[in-house]
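Asks: pasting the sequence and the predicted model now:
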Amino acid sequence: MLLPIILIFVVAFGTLLLGRYTRSKFFKLITFVPFLLFTYFLSFLINVSDGTHSILFSNEWIPSLGISLDFKVDGLSLLFSLMITGIGTLVYLYASSYLRGHQYLHRFYCYLTLFMGAMLGLVLSDNLITLFVFWELTSISSFFLIGFKNEDEASRKSSLWALSLTGLGGFFLLASFVIIGSLSGTYSIHELLTKSDVLVDSTFYYIIIFFMFAAAFTKSAQFPFHFWLPGAMKAPTPVSAYLHSATMVKAGIYIIARFTPILSDGNVWNMTLMIVGGTTMFFGAFNSIFKTDMKSVLAYSTISALGVLVFLLGMGSDMALYAACTFMLVHALYKAALFLITGIVDHETHTRDLTVLSGLKKVMPIIAFAGIIASFSSAGIPLTFGFISKELIYGATMDDNIWTQGSVIFLTSLAVLTNILLAASGFLVGIKPFFGKLPAKLEKAHMPGFLLWLPPVLLSMASLLFGLLPAIADNTVIKSASQAVRGTFIDMPLEVWHGFSIVLLLSMATIVLGVLLYMVMKPTKGAEVFIEEFDKISSKRLVIFVVQNIKTFAFKYTRIMHNGYLRIYLLFIIVFFIGIVGYKLFADVPLRINTEQLSPIRIYELAVFIMIIVAIFFITYTSSRLTAIAALGVVGYSICLIFVFYGAPDLAMTQFAIDTLTVVLFVLVLFRLPSFLKFSNRKIQIRDAIIATIFGILISLITLQALVYPSDKEVSKFYADSAYTLAKGKNVVNVILVDFRGFDTLIETIVLSIAAIGVYSILKYKTKDGEKTE
């Protein structure tokens, strides 16, 4: 399994590097990549479809940390893998015609392939850290896809919103995974299934689920984080069809479904999902019927559908989980078809405005047929796959064995209202543009090419096929997926006809009321503007307000803490050091200073001390940079003498070399600069003198305190004993720097190199007119 995942990324970067040198026909061949993967995953149906088997592919990565590249194929991951590759195949084929001739087509296919690989890695990963890595890759690759039209400011903003929110969710997901791994002692997902009690009974349980919900809700556009998804419709239609039907937005749904058997406590977990999902599904469906842009309608209906999935997963009953797994596939089929149909309409008429679109059935009969079937599935019309899914949803809300009578009425009413609104919004996109009188300005529209109309037709026919023969989907992926979510076998076969019941009556009422709403609620600009007025109190406004205040705080903080003056940086560092170390020293350490063990000051030591004091005086009060540099060198050389006095000639030579080099370099660089500015503010000088004095006293106290503490020479002894035997070096200091702490030295060297490059860049900087700046 690792090899196919790696090959996907090889193909992605190969397309980026070589795509510009190939003809447009080459990109049609890339469709074979998701198609071959689709057939590859179909081969697992025989072993996985019964729900009793799963296949684990183990690959060690960082075993010392418990991180591995393990991939698991079970019912849930197989359902997602087939949707990702199956719908991906059609999207690839569609995009080869939709974006034909685009100058950045090779970039598009690179981003799309990266995203497909990231999604497959996410749903197949059996290791928490590996799953997180692929989760972040989906956010990054979707950022490039949403912002593909990078010349458009709206596209750039939309991609940044999507990346910001999903990236924030990724941070919370990592925190959740780290806590789970720490408590359970494993990052393996299949091992966590046996450690559910450890996590649920932990005092960190609510923190874990809070972090996980934050990740899932931002990724799957749950209220109040939903607003990034409509903005993401600025992406090309193939991207919208792929990301918002079967892949990216369902990543959060996958996380919830995968961890339901591990983290569900039957109370807080389920109630949170029901509340958030129920709010989202009604909010999205209600807003969808007021939109006049076909993509906007689909965006809000997608938000609603994601809310339905979260709502069902929160209910947690056998029928609810079975309905959730069924609706995942139902929604992927009809929503991808409607998105692709929207792209065709836009491609041929250059508009998606529902107030002007009508009568296109005369020029696009095949597209109209696909739109009707897809919208029928969205509305739950009998003989479509959506009808079966809708009946399962109603059956789950009306389960008297789980819910009280009041809960049954409320949950069922909410589901019915949502489905009525979704039916009307589906008709708006799948039927409204094709029926009625064809406007004169749209008469030039014509039937698109084969590669454009075939994908939506196939998706619509799949909705019809699974509606007529639901056992095909049930016995292959639905049953095994529901078992993976539930943790136990669910015996609930999908059937076209369940007999006369209250569920059937509700389904018929939903259809009738949905049709009536569609006929009464004509899309108008006035209604859309009226609804958009409520955006002033929306969650997006709140997030924007918070972001603006964070930026204001960051600006003020930067002006104070990072104002460009080195002396201020040093001042803050020293004050912070004094506060932290001083508090720790006086609060927790009993001060003991034994002056009797101190040796008397010798005359030459006193002379060196006086030299240092005089040099510091010159450094502080001189107005000449060269004088300050020379005095700084005197301080350095005086320290060299101290090293010599106390038997450390190697340190003395090192210090001598460094100080000599420093003085020379400073002279070469700074001798052209003007004199120091004289301080006119006496208070600043007094402030700095007080801080410097306190700092010096603190360091002196620490030094004197260290003399009376018994020293632990275990580390020193190890270095002394091992320097030659392990590193073959006789100079212990050099061995420590080069071998035992070689990475520290390497990183320090890298930092110095980066700093040198930065200084060189500043020195070589040129203004726009080509003149060097000083």
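Replies: In hand now; what should we look at?

Asks: going by C-alpha atoms from here, please, whenever you check contacts or count neighbours.
Replies: Will do.

Asks: check contacts around V11.
Replies: With contact taken as CA atoms under 8 Å, 6 or more residues apart in numbering, V11 is in contact with 110, 113.

Asks: could you say which helix or strand holds it?
Replies: Taking DSSP states H and E as the definition, one finds V11 inside helix 2-18.

Asks: give the buried residues for that helix.
Replies: 8-9, 11-13, 15-16 (16 or more other CA atoms under 10 Å).

Asks: could you do stretch 752-768 as well?
Replies: By 16+ other CA under 10 Å, stretch 752-768 has no buried positions at all.

Asks: can you list contacts of that stretch?
Replies: The contact list for stretch 752-768 (CA under 8 Å, 6+ apart) reads 772-774.

Asks: which one of those is nearest A689?
Replies: Closest approach to A689 among the contacts of stretch 752-768 (CA to CA): E774, at 32.7 Å.

Asks: which non-adjacent residue is nearest that closest one?
Replies: Once flanking residues are discounted, E774 sits nearest to L763: 7.3 Å by CA to CA, 6 or more residues apart in numbering.

Asks: try this one next to it:
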Amino acid sequence: MLLPIILIFLLAFGLLLLKPQKILGFFKFLWVLPLLLVFYFSGYLPSVYEGAQVVFFRNSWIPSLGISLDFKLDGLSMLFSLMITGIGTLIYLYAAQYLKRDANLHRFFSYLTMFMGAMLGLVLSDNLITLFIFWELTSISSFFLIGFNTTQEESRKSALWALSITGLGGFLLLAAFVLIGTVAGTYSINQLLTQSDVLVNNSFYYIIIFLLFGGAFTKSAQFPFHFWLPGAMKAPTPVSAYLHSATMVKAGIYLLARFSPILGGDVVWNYTLMTVGALTMVMGAVLSVFYKDMKGLLAYSTISALGIIVFLLGVGTEAAIYAACTFILVHALYKASLFLITGIVDHQTHTRDLSILRGLRKIMPLVAVSGFIAALSSGGIPLTFGFLSKELIYGVTTDFMFTQESIVLLTGAALITNVFLTASGFLAGIRPFFGKLPERFQSVQKPHLLLWFPPVLLSVITVLFGVFPVLPNTLFLKATVRSVLGKLPEMYLSLWHGFNTVLLLSAITIVVGTVLYLAIKPSEKGEKSLEIIRRFAPQRFIAATTQAIKWFAFKYTRFFHNGYLRIYIMFIILFFMGIVGYKLFADVPLRVNTEGLSEFRIYEFLVFIITIIAIYFITTTTSRLTSIAALGVIGYSICLIFVFYGAPDLAMTQFAIDTLTVVLFVLVLFKLPPFLRFTNPKIQFRDGVIAVAFGILIALITLQALVSPSDQSVSKFYADNAYKLAKGKNVVNVILVDYRGFDTFIETIVLAIAAIGVYSILKYKTKDGEKSE
């Protein structure tokens, strides 16, 4: 399992090296990659669905930290893997024709391949940390896909919004995973199934689930984080079809389904998912019918569909889980088809405006049939796969487990959602193709085979699964539900359950949804009517919060990073004094004992006087060269102190460094403007007080160290083993070269890089060929 994923990423990076103008035909055959993966995963169907419940692939990575590249193929991951690769095959086929004239086609397929690999790694991972890594890779690769049209400002902005929101969710998810691993003592998802009681009964349980919800809600566009998804429609249509039908937005759904048997069952878990899901599904469905842009309409209907799945996972019964798993597949089929059809309409007519699109069935009859079937499935019309899913949803909301008030409330929310989704599906899949063909579209050409074949195939599968429900039930749904519930479901899909309340609700949905579709006239006025709602939209509050954070960051940066080196040093010293001073005076009683100190000798006194004079010159001179020379005098004075106390090697090092520093400073300062005398006495007094206080603190620390017991074990180890192990008699040199050799090597590299940077600046030439001063 690891090898295919590695090969996918290698191909993704290799595609960046290709030149699309020379090998345009190569991209038309990239669909073979996801198709081979479909066959690869299908080969495990007997093992997953008929024999063993789970197929494991173990790969040790960092065992000391409990991190491994383990992959698990069960019913849930199988369903998602086949959706990712199956619909991915059609997207690859479609995109090769849709973007064939794009100069960056190789980049597109590189990002798309990287995204597919990240999604597969996410749904197959059996380790929390590796799941998080792939989770973040989906955010990064989707950022490149959404912002693929880099010349468009709106595209770049939408990509940043998507990355920001999903990146925030990723941070919350990492915190949840770390807490889970700490509490349960393992990062293995399979082992966590046996640790459910430990997690649910832990005091961190509610923190864990809300952090997990943050990750799932941001990725799956749940209220109030839903607004990034409509903005992501600025991406090319193949991206929208792939990311928002079967992959990226379903990642949060997968996460909730995967952790339902581990963290679910609690009242807070269930009611949070039910509330957020219900709010999202109603809001998205109602708002979708106000848009005349086909992609905008599909974006909000996608938000609504995701809310339905979250709502069903929140209910958590066997019927609800079965309905959720069914709707995941139903939505992937009809929504991918509608997105692809939208792309065909836009590609051929250069517009997605529903207020002017009519009669295209005469030009593209097969596309019209596909749109009609996808619209019927979204509306839950009999003999389509969507009809079976809608009946399951109504069966959940009318279940006897709820109170009468709850049944009315939940069924009402589901009915409103399905009515508006029916209308929006008809708007996207039927309206552009029926009616009289406008004169402006008389010259529209028929779409290429590679464009219309994918939605036609998806429509055929939709009808096939609707007419023969035993196929999805046997192939996918039973094993998928078993992965979530931990047992085989007793339910099954059926075309006919008799005359009952569920059938009545389905009929009401179809009739009212059709009437609503006929009554809606997409227009500019309809979209503008949403401006009142947008004033209170979460995006405005989040954008305002972002601006406040940017303002604070600007003020903070201007205060602490104002360009003056002396201010930087002052903050560092003050922080050090605050931390060390508090520790010195608060925790440990200050002890000063001068009895063990040696007498103050005359030559030490002379060095002290020389140092004081040098400091005076530094603080009062108006010449840079004088201040550098005085600074060198202080350095040499320290060299003498080292000599006085028997450290000639340190003295020689200090002498060499000070000499080199003085020479370099003189060379650098030689061409600088004249020294500007600093005349503000208040600031000079402030700096003087800080300097004296810092000196006193260092003196007190030194005196405290003289009377504090010290651990000699480390120094004794070096002294005893320097010659034995490293064959060196100079302990300091042995530490630097052998024991800390790698550290010294890195420091040498840093100095070399700095030297290269300085040399580059000195040799920099302006555009006219002259050296820059």
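Replies: All right, it came through fine. Since we're looking at a predicted model, the values are computed, not measured.

Asks: before we move on, the earlier item: with the second structure overlaid, report how far the helix holding V11 of the first structure is off on average.
Replies: Once fitted to the second structure, helix 2-18 of the first structure is off its aligned match by 0.9 Å on average (mean CA distance after the TM-score superposition for the first structure).

Asks: so what's the gap between that helix and the chain middle?
Replies: 21 Å (CA atoms, centre = their mean, to the nearest Å).

Asks: helix or strand right after it?
Replies: helix 25-29.

Asks: for P674 of the second structure, helix, strand, or coil?
Replies: With DSSP: H, G, I helix; E, B strand; the rest coil as the basis, P674 of the second structure sits in coil.

Asks: got a list of what the closest residue to I140 of the first structure other than its chain neighbours touches?
Replies: Once flanking residues are discounted, I140 of the first structure sits nearest to L163: 6.9 Å by CA to CA, 6+ apart. Applying CA under 8 Å, 6+ apart, we find L163 of the first structure in contact with 139-140, 142-143.

Asks: mind redoing it with 7 Å?
Replies: Shown in contact with L163 of the first structure (CA atoms under 7 Å, 6 or more residues apart in numbering): 139-140, 143.

Asks: before we move on, what about G167 of the first structure?
Replies: Shown in contact with G167 of the first structure (CA under 7 Å, 6+ apart): S139.

Asks: measure it to F132 of the first structure for me?
Replies: Separation of G167 of the first structure from F132 of the first structure (CA to CA, to the nearest Å): 11 Å.

Asks: how deep is K479 of the first structure tucked in, by neighbour count?
Replies: Applying other CA atoms under 10 Å, we find 27 residues neighbouring K479 of the first structure.

Asks: can you confirm it is in a strand?
Replies: No - per three-state DSSP, K479 of the first structure lies outside any strand segment and is helix.

Asks: so for it, what's the nearest residue that isn't a sequence neighbour?
Replies: G51 (6.7 Å).

Asks: is it true that the one you found touches Q483?
Replies: Yes - counting by CA atoms under 7 Å, G51 of the first structure does reach Q483; the two are 6.1 Å apart.

Asks: any idea how far I578 of the first structure is from I691 of the first structure?
Replies: 9 Å.

Asks: looking only at neighbour counts, state which of the two leads.
Replies: Between I578 of the first structure and I691, I578 has the larger neighbour count (other CA under 10 Å), namely 19 against 15.

Asks: the more buried one against F695, yeah?
Replies: Yes - here I578 of the first structure lies in contact with F695, judged by CA under 7 Å, at a distance of 6.4 Å.

Asks: overlap of the contact sets of those two?
Replies: Contacts common to I578 of the first structure and F695, judged by CA under 7 Å, 6+ apart, are absent.
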